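Student: What follows is a predicted protein model with its sequence.
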Amino acid sequence: MRLLNAKFDSQLDLFFEFLKFEKGLSDNSLLSYQSDLKRYIDHLADLGKSSFTEITRDDLRKFLKSLFESGLKQNSIARSFSSVKNLHKFLVSRNLSEVDPTINLERPKTLRKLPEVLTKKEIQDLIESPNVNTPTGLRDRAMLETLYATGTRVSELVNIKCRDLISNENILRIRGKGSKERIVPISDIAIEWINNYKINSRQNFIKINASHSDPEYLFLNTRGGKLSRVSVWRMIRAHAKNIGIEKKIHPHTIRHTFATHLLEGGADIRAVQEMLGHSDIGTTQIYLHLDKGYLKSVLEKYHPRGKYVQ
């Protein structure tokens, strides 16, 4: 990351320590901040700035204009602005700057795209696609069952430890964004496949591990180590391709499908919010746009004159 001088270096180091240790952000979130702030620092260099205290609101407007002119996507521009805003807010809170130039500066709007979801038949076919007669296939089946049963993020799935599953109570402990923990219910079917994997597949992976030590993580790669989220993403896409699903598959596809199918089935949106680990219910509400039939059924069921709605 190209910086301008030691003063920028020291203040940015403090900011990233704050994000990592006090806010508990993940490595992926820290990398996003690093990418956003590199653009900002490069822009400040072009303006001849040597201190954050010199930055004016006009400088911020020029920065946003440069992002638009570069062809950056609207959501990426909004994220970059948020990163810069959080940086200046931090500097003021630590008395490293007297003025926050982002105050009263309107945040760029984001485009809220509706997530791609699978039909009930597609998700069933996807879950059943791995060859469970092989160790990796049995592991993949257990992971797919867990993803659809709990709605966890892929990044959360790879961090599940064996002790996080409490089978006799049908609950799973999840470590989410910002190191926040939540407890989610998990079905008997998912638990059955997890236990099958632990007995007939996981031990084989541990034996391959050079140290022969159990890494504690529930789902392991073929070398007996922790799975990466990228490898899980590739696994999901490969199985989807094998069964002819042409929809664009990404890490959150099963999570989106989980939430949408729950709401279609009549689940309360606040219960879905809790299971997904959303701090803001507005994030969960995007799934309501996917199922107009659900909204109509709610109106018909609970509104005094809802039965007249056509």
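Tutor: Structure received. Here the structure is a predicted model, which means the values were calculated and not measured. Residues are numbered from 1 along each chain as shown.
Student: contacts, neighbours, all on C-alpha from now
Tutor: Fine.
Student: Could you report the distance from Ser32 to Lys38?
Tutor: Separation of Ser32 from Lys38 (C-alpha to C-alpha, to the nearest Å): 10 Å.
Student: actually Lys109, not the one I wrote
Tutor: Taking C-alpha to C-alpha, one finds Lys109 at 21 Å from Lys38.
Student: So for these two, which residue has more residues nearby?
Tutor: Counted by other C-alpha atoms under 10 Å, Lys109 and Lys38 do not tie: Lys38 has more neighbours, with 16 against 11.
Student: so how far is Asp9 from that one?
Tutor: 12 Å.
Student: middle-most residue in this protein, spatially?
Tutor: Arg153 (5.6 Å; C-alpha atoms, centre = their mean).
Student: ok, and here's another one to check against it:
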Amino acid sequence: MTEAPTLADYIEDFKKFLMYERNASAHTLRCYMGDLEQFYDFLCPPNAQGVRRQVSIHDIDNITIREYLATLYEKKKKKTSIARKLATLRAFFRHLCREGVLELNPAQLVASPRLERKLPNHLTVEEAMRFVEMPDLETVLGKRDRAILEMLYATGVRVSELVGMNLEDIDFRNQCVRVRGKGRKERIVPFGEHARKALELYLGVRGQLLAHAPEDKREPNCVFFNYQGTRLTTRSVGRLIDKYIRQCSDLHHISPHSLRHSFATHLLDAGADLRAIQELLGHARLTTTQQYLHVSTDRLMEVYDRTHPKA
């Protein structure tokens, strides 16, 4: 008689679904699996001998999930973290419903924690110009950093998309770049003259970085390298941006994502269509892009209050 699949089996099946059917990135996969492993540890804790008790997938209901979330609140976890873990469970059980394992998704009956809506931090046009021009163009790494900052602001790409760029993705003739976004979806994003010049300046010295790469880690098609000649990581770009933030005493409110927010806000302020900005940013839903409407409305009210004689 064949044993019924365990919760661990279903989690492993969901992992394969994300990898092979959804083409999830390594970061997305790590987040999903981390959340599900915590849920598994809650439901099936090991005894003194390290043996876990098993729970039937059919015995997990909305009460079970609420009890799990209650333990997260007791541990003082952030509401944003709890909301993400609940979203992971909804995706997991939705997959089981599609596969015919369950009829109803128990996580759908659990309300998400109410989150405080935060508007994205962004730079003014003057701050953005000053920030991207900070790197020292007399050094190889300075040329690289200038190209990175120019591309982030010129295209609005995510840092993960930037570090994944290869040489064949860049079309200098048409000044656009092919970007691989979430779910491996591709989009074409244009970039301006300043970004083009910064890229060409960097590509002229890029080989000096590649020369440091060990043979087994050499990626000749990669665009952005670290000082060891291997592909930059998102964490490395975060540290790079932090370095320049420390040199700008008045810009401590920004993050690597702030250049993306600035890109979208400045386009919207200049009259760009919201749908076009959605395409450029690679947002699956227009509601995600609409957050920038709040930013622009706030700025519009500031201008009105400052300039209108009857304000």
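Tutor: Noted; the coordinates are in hand. None of these values were measured; they are calculated from a predicted model.
Student: Show me which parts of the top helix by length along structure 2 are buried, residue by residue.
Tutor: Looking across structure 2 with DSSP state H, the single longest helix is helix 79-98. The neighbour-count check on helix 79-98 of structure 2 (16 or more other C-alpha atoms under 10 Å) flags 79, 82-96 as buried.
Student: how about Tyr183 of structure 2, what's its match in structure 1?
Tutor: Residue 183 of structure 2: Gly, not Tyr. Under the alignment (TM-score structural alignment), Gly183 of structure 2 pairs with Gly178 of structure 1.
Student: neighbours around that match, how many?
Tutor: Gly178 of structure 1 has 15 nearby residues by other C-alpha under 10 Å.
Student: isn't it right up against Gly24?
Tutor: Yes: counting by C-alpha atoms under 8 Å, Gly178 of structure 1 touches Gly24, with 4.6 Å between them.
Student: In the stretch 201-311 of structure 2, what residue spans correspond to strands?
Tutor: With DSSP state E, counting those that start in this stretch as the criterion, the stretch 201-311 of structure 2 has no strands.
Student: so where do the helices sit in it?
Tutor: Assigned by DSSP state H, counting those that start in this stretch, the helices in the stretch 201-311 of structure 2 fall at 206-210, 234-247, 258-269, 274-281, 286-289, 291-307.
Student: Which positions within the longest one qualify as buried?
Tutor: Taking 16+ other C-alpha under 10 Å as the neighbour-count basis, helix 291-307 of structure 2 is seen to contain the buried residues Gln291, Tyr292, Leu293, Val295.
Student: Run the chain-centre distance for that helix.
Tutor: Offset of helix 291-307 of structure 2 from its chain centre (C-alpha atoms, centre = their mean, to the nearest Å): 27 Å.
Student: What is it packed up against?
Tutor: Where contact means 3 or more C-alpha pairs under 8 Å, 6 or more residues apart in numbering; DSSP states H and E, helix 291-307 of structure 2 is packed against helix 258-269.
Student: just checking, what packs against the helix it packs on?
Tutor: Packing contacts for helix 258-269 of structure 2, counted by 3+ C-alpha pairs under 8 Å, 6+ apart, involve helix 125-132, helix 140-155, helix 274-281, helix 291-307.
Student: rewinding a little: can you add distance to Asn62 of structure 2 and give the helices of the stretch 201-311 of structure 2 back as a markdown table?
Tutor: Shown next, in a markdown table, are those (distance: least, C-alpha to C-alpha, whole Å):
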| stretch | distance to Asn62 of structure 2 |
| --- | --- |
| helix 206-210 | 53 |
| helix 234-247 | 36 |
| helix 258-269 | 37 |
| helix 274-281 | 35 |
| helix 286-289 | 28 |
| helix 291-307 | 31 |
